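Q: model this:
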Amino acid sequence: MNILTEKFNTPYHSAPFNHIKNEDFLPAFKELIQQSEEEINTIVNNPEAPNFENVIEALAYSGEQLDLVSNIFFNLNSAETNDELQQIAQEVSPILTEYSSKISQNEALFNKIKKVYDEKGQYHLNEEQEMLLNETYKGFVRSGALLNEEDKEKLKKISMDLSIKSLQFGQNVLASTNAYFKHITDKEQLAGIPEAIIEQYAEEAKERDLEGWVVTLQYPSYIPVMTYAENRELRKELALANGKKSFDGGEFDNQNLIKELLNLKQQKAELLGYKDYADFVLEERMAKSPVKVFDFLNELLTKAKPYADKEIQELKSLAKADGIEEMQSYDHTFYAEKLRKQKFDLNDEELKPYFPLNQVQDAVFGLSGKLFGLTFEERNDIPKYHEDVKVYEVRETSAQGDHYKALLYVDYFPRKGKRAGAWMTSYKNQYQKNGENSRPHISIVCNFSKPTKDAPSLLTFQEVTTLFHEFGHALHGMMANTQYSTLSGTSVKWDFVELPSQFLENFCYEPEFLKTFAKHYKTGEVLPDEKIEKIEQSKNFMEGYQTLRQLGFGLLDMSYHTKVEELKNESIKDFEDKYTKATTLYPVNSETAMSPSFSHIFQGGYSSGYYSYKWAEVLDADAFQYFKENGIFNPEIAAKYKVLLSSGGTKDPMELYKTFRGSEPKVESLLKRAFG
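A: You can find the predicted model right below:
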């Protein structure tokens, strides 16, 4: 018996991590794909006339166990991978892509869907049902249902190639990241770096059976060098290593892979009748078209550039005083930290003792209770995939009483098998069926510094906002209350998905809230008022620079997906330099490029969508302004916001936003917050 093909005999049918073996996955996928295909055949062969229930709804509820196992497998491959799992991923991805193509190109199934779609006026559907019908029909058309047989075959092959190559891209970045480490035997080289961080470097060295200290390209290790190391050569070496990830011509180089991925996306778009991949993607986003995205990004660029230039001039003056005539990108973080210290008398190491991870987590749990009536209780009887992971049962108290809401997995510390960065994901989406509301299983994954023998995990203020950001996504998943899993939680238009995450970050800068949890882990002393005031004042520190950096990523992403022909005759490096030139504030280094490790767009789902971070900033600034005007814990507005979170993708996002706010979002809200 394969544990993955049966209903899980665990609390809340949670993933039975303690019993899953790597060798279970491939046979489970094959069996569950077969089961799901049988469910599809039942829909296709149903002799009754096609209607909403026996076609659209039946399809929405099909493949439940396959979805569960896919979520478990791919989440493990991101958070706790190994060579064997990566090999299985290479085998599984094309099988799943083929299965998906088989469904989306099933002519008999599509004919039934089309019949229901064409006759939808007779079904008296509610808003969510109508959304499901429209999204199902569109999804099939966008997957090639209207193509001839030859083109369907071409699309199927393209989709399989894309899934394999994007997976390979991510594996190369992870391998390239793990391949580098800097072994230091002279402590003088680490001058300026806080002692607590140096201790972590010593522990890293011990784990590798080395004397002295080891710095890696994992962010909790890399960022302190860039921020504090007085040794400019060390900063340069680390920055070069980071900038060469998958860009060194070696085994894990991604340059050719990028061109292959972009060509495949262009072929897919053209096959489906679109000008380019951005055109294809944006049809299904709030922004609607590449022109609108370019206009949006360039408008922000025009407004932010003068602020960024002014900020860089300030840093250059500091660097000049240290004898640096031409400042480089690897000097930026070091001098930005110096200037921040000068202006606000703040530095991360000074603040970290006030932000132990457990207190920050308690704060975000408490905020969720205050706004939405949620409570979190750790469960030790629910299986987990690594000893660092904790699992919480989430409950909601409302006028209807107290009830189970979700499971939340938290996984905070870096390890070799975990990719860099921070993300929220789902093991199981929420949906309703046969009168039962099946609740979601949500996960937050981060890479914070581990506790040491002398201190708990202490967060930088940026890491505090990261935790709030991912928790905002988690709330979107946990609060879900829709009929169908495909419209549940974060299953919304991509440029709407960052609203809940970025919205929650705003609370980190509110003195009223900060005082409730920013307390020294040894003494319990509350972070002094002057420091809180400085955190608030420093909120927009280097905002111009950060805005240009994000706009650079967004413009590069859009250029890659609208100008593939140009790329055929250019190197990745030249293309990147050309389309980030308007946002580049330091001399360009010929040895580095960020595209070969730009996982968001070449491995993740942000192709033609990176702009959505800035797009959502407009939404979150406008939404939080509404709270600020009426009290940041205002229960009436929190109740309206709760409706927005729980509605998932059941309504057009702009309509959902207008229902909450009373009007469309204003770009002025972002500009006012960013630049005063």
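
Q: hey, let's count contacts and neighbours off CA atoms from now on
A: Fine.

Q: for stretch 576-592, which positions count as buried?
A: Neighbour counts over stretch 576-592 (16 or more other Cα atoms under 10 Å) mark 576, 577, 579, 580, 582, 583, 584, 585, 592 as buried.

Q: Secondary structure for those - can I get that in TSV?
A: Formatted as TSV, those follow (DSSP: H, G, I helix; E, B strand; the rest coil):
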residue	secondary structure
576	helix
577	helix
579	helix
580	helix
582	helix
583	helix
584	coil
585	coil
592	coil
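
Q: Nearest to residue 559 among the residues you listed?
A: Closest approach between the buried residues of stretch 576-592 and residue 559, by Cα to Cα: residue 579, at 6.9 Å.

Q: Now that closest one. Nearest residue, chain neighbours left out?
A: Once flanking residues are discounted, residue 579 sits nearest to residue 556: 5.6 Å by Cα to Cα, 6 or more residues apart in numbering.

Q: One more, so I can put them side by side:
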Amino acid sequence: MTDTTDRASNPLLDFSDLPRFAEIRPEHIGPALDVLLAQAQAAVARAEDPATPATWASAVEALEVATEPLGRAWGVVGHLSAVADTPELRKAHADNLPRMTEFWSSLGQSLALYEKYKAVAAGPEFAGLSPARKQLLENELRGFRLGGAELAEDKKPRFAEIQEQQAQLSKAFSDHVLDATNGYALYIEDEARLSGIPADAKEAAALAAQKDGKAGWKFTLHFPSYFPVLQYADDRALRQTMYEASVTRASELGPQHGNGQADWDNTANMREQLTLRREEAHMLGYANYGEVSLVPKMAESPAEVLKFLDELAVKARPFAEHDWTELREFAAAELGLNDVAPWDVAYASEKLRQKRYSFSDDEVKQYFQEPKVLEGLFGVAEKLFSVRIQPDTTQTWHKDVRFFRVVSPQGALLAQFYIDLYAREGKRGGAWMDDARGRKERGNGTVQTPVAYLTCNFTAPVGDKPALFTHDEVITMFHEFGHGLHHMLTQVGDLGVSGINGVEWDAVELPSQFMENFCWEYEVLSTMTAHVETGAPLPRALFDRMLAAKNFQNGMMTLRQIVFSSFDMHLHTDYDPQGAVSVLELSRQINDAKHVVPQSPLSRWPNTFSHIFAGGYAAGYYSYKWAEVLSADVYAAFEEAAQLSGSVLDSATGERYRREILSVGGSRPAMESFVAFRGRAPQIDALLRHGGMTEAAVAA
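A: Down below sits the predicted model:
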């Protein structure tokens, strides 16, 4: 039998360079963790030992050196679970999740380690530490407090049990959403029912059916397949079928599995998670989980967050009411839809936009060829931040994944990243950035450069044509690349505060949302577009119509985000998971109070709200709107520079942004970084102006 505990035979134990994705197998996971957990546990024991001096090198740094390989290896396993799920990998992940959770829980609960870190902070060495290391130490001490280190010893086993149960429930939630999404397919044989659906979406559906050995067209609940039906299909019954299948996923109404039991239903899972979070908060001495969640964030209290959301809702509501009234009147007069059902909203909205602005999403899509879009995206980063982005090679987890390097003008390696753009079975939906490796300055004078994963779920290319992206997908790509730049362009040498590490969760969206703004600049789009047939760039007249339509239904969309954010915060503050009101009923109450568009009686959207039940955003979903204030204000600095230089791609402003926000990572509070860049506290004006929610917009 092959020994899978040495570096040569077990790729998960090789940290000499990048992950050996082509060689990693599920059977490598357990043996690799045996080795890495043993090393980490031995390091913890040494750091806890009273004989070990309370110094940065012997306690903090020694522990980081020993635990980083464990975190990296498990990060690779988690990444593969998200992008290349198989039954064997899922089982190996599930088998090892409890011991990983147990290790990190015991680390956070270690009173001896907590005391050692406190001694470092109180010792003579502290004054001489760099600001980054002082911040890191402060974060670690906070982590111990939130990890249960101050709990009585007889309470710690229950606290650890809560962490393990939450980890398992979170993974199960995510698996159920993926399985319910993969578990549905609709085959259509009558082409007349596909009237209105764009040619490329039909072509992809025909190929999918052909792959299954079926006639006609196959539609799934993966977004690139599902949404064109909702947005374009003239067949109302077809839209209804797809809509209902999507909004009932992972619920008691969704497609059943196996023996007919609703084993993909997340209803009980949500209640269990909320109950455990509430118990955790009470054990730590907090009134609710919302308070726990906000400890490491910019916002100071759930009340402050809810006030922020309510004030934004008041500003957005008149615009949303106008949007909804207009849509219903248009649908009745032009489409014969006297009652706009939920499966009509995207369709009617697209028709209204086409009529008012004389373009469709599909028309715009023909200009956004993947190679040109990537070239344009990289060009923005290169011009603003004085870097070069070049193709690179390494092992990947799928043939469609590409790899790039980021270098300085002199050619020095700064970072690398993987980009995985297309939806497929076995891949979790949505878009995200994750770190494969953080930046770290080693004791020998060398630097471990950061590596990022950039993951999206767009439509794959069909035949010999390049993939074509909607403008919304281009915005998504810029968004995730903004996260990537935050991770990759850091200059901090301590892992815990390098890149996005240690950045307050409600500020971490600033660099991503900031990048989205460039998708609305003609000087950017004109260089990153080429019509798939003619090669012509996006015409200025079409762009002007897109710009005019930029805030189309933004009032409705803003209230939708406020519903999600308010629901999340109420769930974690004043909601009783064991009470008479269900999670679903709470979602309806909040939608009725905050939104102008009624929630469908069938909708079970909380059951797929992975951000808060499987993605780390619990009592933190408001971060998207919170950070939007910051990012809009930051972008306004580039707009101001453009008035002088003639270009928003102003390299001097870009250099300042890189220096004050991207490069410092989590080494100082986000508000300090914002003020260092902007010269003042943030203001909401730019957000309202960019979103078309100002008095001038009302007058218009």
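
Q: where does the TM-score land?
A: Comparison of the two superposed chains (TM-score structural alignment, normalised by the length of the first structure) gives a TM-score of 0.97, and 672 aligned residues with a Cα RMSD of 1.7 Å.

Q: Find me the equivalent region of the helix or strand containing residue 27 of the second structure in the first structure.
A: Applying DSSP states H and E as the criterion places residue 27 of the second structure in helix 26-48. The alignment of helix 26-48 of the second structure onto the first structure (TM-score structural alignment) spans residues 22-44.

Q: roughly how far apart are residue 536 of the second structure and residue 287 of the second structure?
A: 60 Å (Cα to Cα, to the nearest Å).

Q: how about residue 489 of the second structure, what's its match in the first structure?
A: So residue 489 of the second structure corresponds to residue 479, using TM-score structural alignment.

Q: no wait, residue 198 of the second structure
A: Taking TM-score structural alignment, the alignment pairs residue 198 of the second structure with residue 194 from the first structure.

Q: Need the residue closest to the centroid of the first structure.
A: Closest to where the C-alpha atoms of the first structure average out (Cα atoms, centre = their mean) is residue 423, at 4.6 Å.

Q: dump the residue contacts of that one.
A: Going by Cα atoms under 8 Å, 6 or more residues apart in numbering, residue 423 of the first structure touches 444, 445, 446, 470.

Q: Go ahead and confirm the match of residue 198 of the second structure touches residue 350.
A: No: the pair residue 194 of the first structure and residue 350 does not pass the contact test of Cα atoms under 8 Å, sitting 9.7 Å apart.

Q: Settle it for me: which of those two has more neighbours?
A: For residue 194 of the first structure versus residue 350, the count of surrounding residues by other Cα atoms under 10 Å is larger for residue 194: 16 against 12.

Q: How about that one: what's its closest non-neighbour residue?
A: Residue 194 of the first structure's closest residue in space is residue 349 (Cα to Cα, 6+ apart), at 7.0 Å.

Q: what's the matching residue for that neighbour over in the second structure?
A: Matched by TM-score structural alignment, residue 349 of the first structure corresponds to residue 362 in the second structure.

Q: My guess is residue 397 of the second structure contacts residue 20. True?
A: No: taking contacts as Cα under 8 Å, residue 397 of the second structure lies outside contact range of residue 20: 9.0 Å.

Q: Show me whatever sits in contact with both of these two.
A: Counting by Cα under 8 Å, 6+ apart, no residue touches both residue 397 of the second structure and residue 20.

Q: ok, back up a step: so how far is the match of helix 26-48 of the second structure off the chain centroid?
A: Centre-to-centre, stretch 22-44 of the first structure and its host chain are 29 Å apart (Cα atoms, centre = their mean, to the nearest Å).

Q: Show me the strands in the second structure, by range?
A: With DSSP state E, the ranges of strands along the second structure come out as 185-188, 217-220, 388-392, 402-407, 413-422, 432-437, 440-441, 447-448, 451-458.

Q: what range in the first structure does the third one sit on?
A: Strand 388-392 of the second structure falls opposite residues 375-379 of the first structure when the two are matched by TM-score structural alignment.

Q: Now do the match of helix 26-48 of the second structure: everything it contacts.
A: 2-5, 54-55, 58-59, 62-63, 65-66, 69-70, 73, 84-85, 88, 92, 96, 99, 103, 108-109, 112.

Q: Using PyMOL, define a selection of the buried residues within those residues.
A: Selecting the buried subset of the contacts of stretch 22-44 of the first structure in PyMOL, with 16+ other Cα under 10 Å as the burial test, is done by:
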select buried, resi 3+4+5+54+55+59+62+63+65+66+69+70+73+85+88+92+96+99+103+109+112
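
Q: Span of stretch 16-27 of the first structure from start to end?
A: 17 Å.

Q: Quick one: the helices in the stretch 101-250 of the first structure, in order.
A: Counting by DSSP state H, counting those that start in this stretch, the stretch 101-250 of the first structure has helices at residues 107-118, 127-142, 149-179, 195-207, 219-228, 232-243.

Q: Residue 466 of the second structure -> the first structure?
A: Residue 466 of the second structure maps onto residue 456 in the first structure when the alignment is built from TM-score structural alignment.

Q: show me the contacts for the nearest residue to its match once chain neighbours are set aside.
A: Spatial nearest neighbour of residue 456 of the first structure, excluding adjacent residues (Cα to Cα, 6+ apart): residue 356 at 6.4 Å. For residue 356 of the first structure, the contacting residues are 456, 457, 458, 459, 520, 521, by Cα under 8 Å, 6+ apart.

Q: what's the counterpart of residue 571 of the second structure in the first structure?
A: Counting by TM-score structural alignment, residue 571 of the second structure corresponds to residue 560 in the first structure.

Q: And that match, how far from residue 175 of the first structure?
A: Going from residue 560 of the first structure to residue 175 of the first structure by Cα to Cα gives 24 Å.

Q: Check residue 544 of the first structure too.
A: With Cα to Cα as the criterion, residue 544 of the first structure and residue 175 of the first structure are 33 Å apart.
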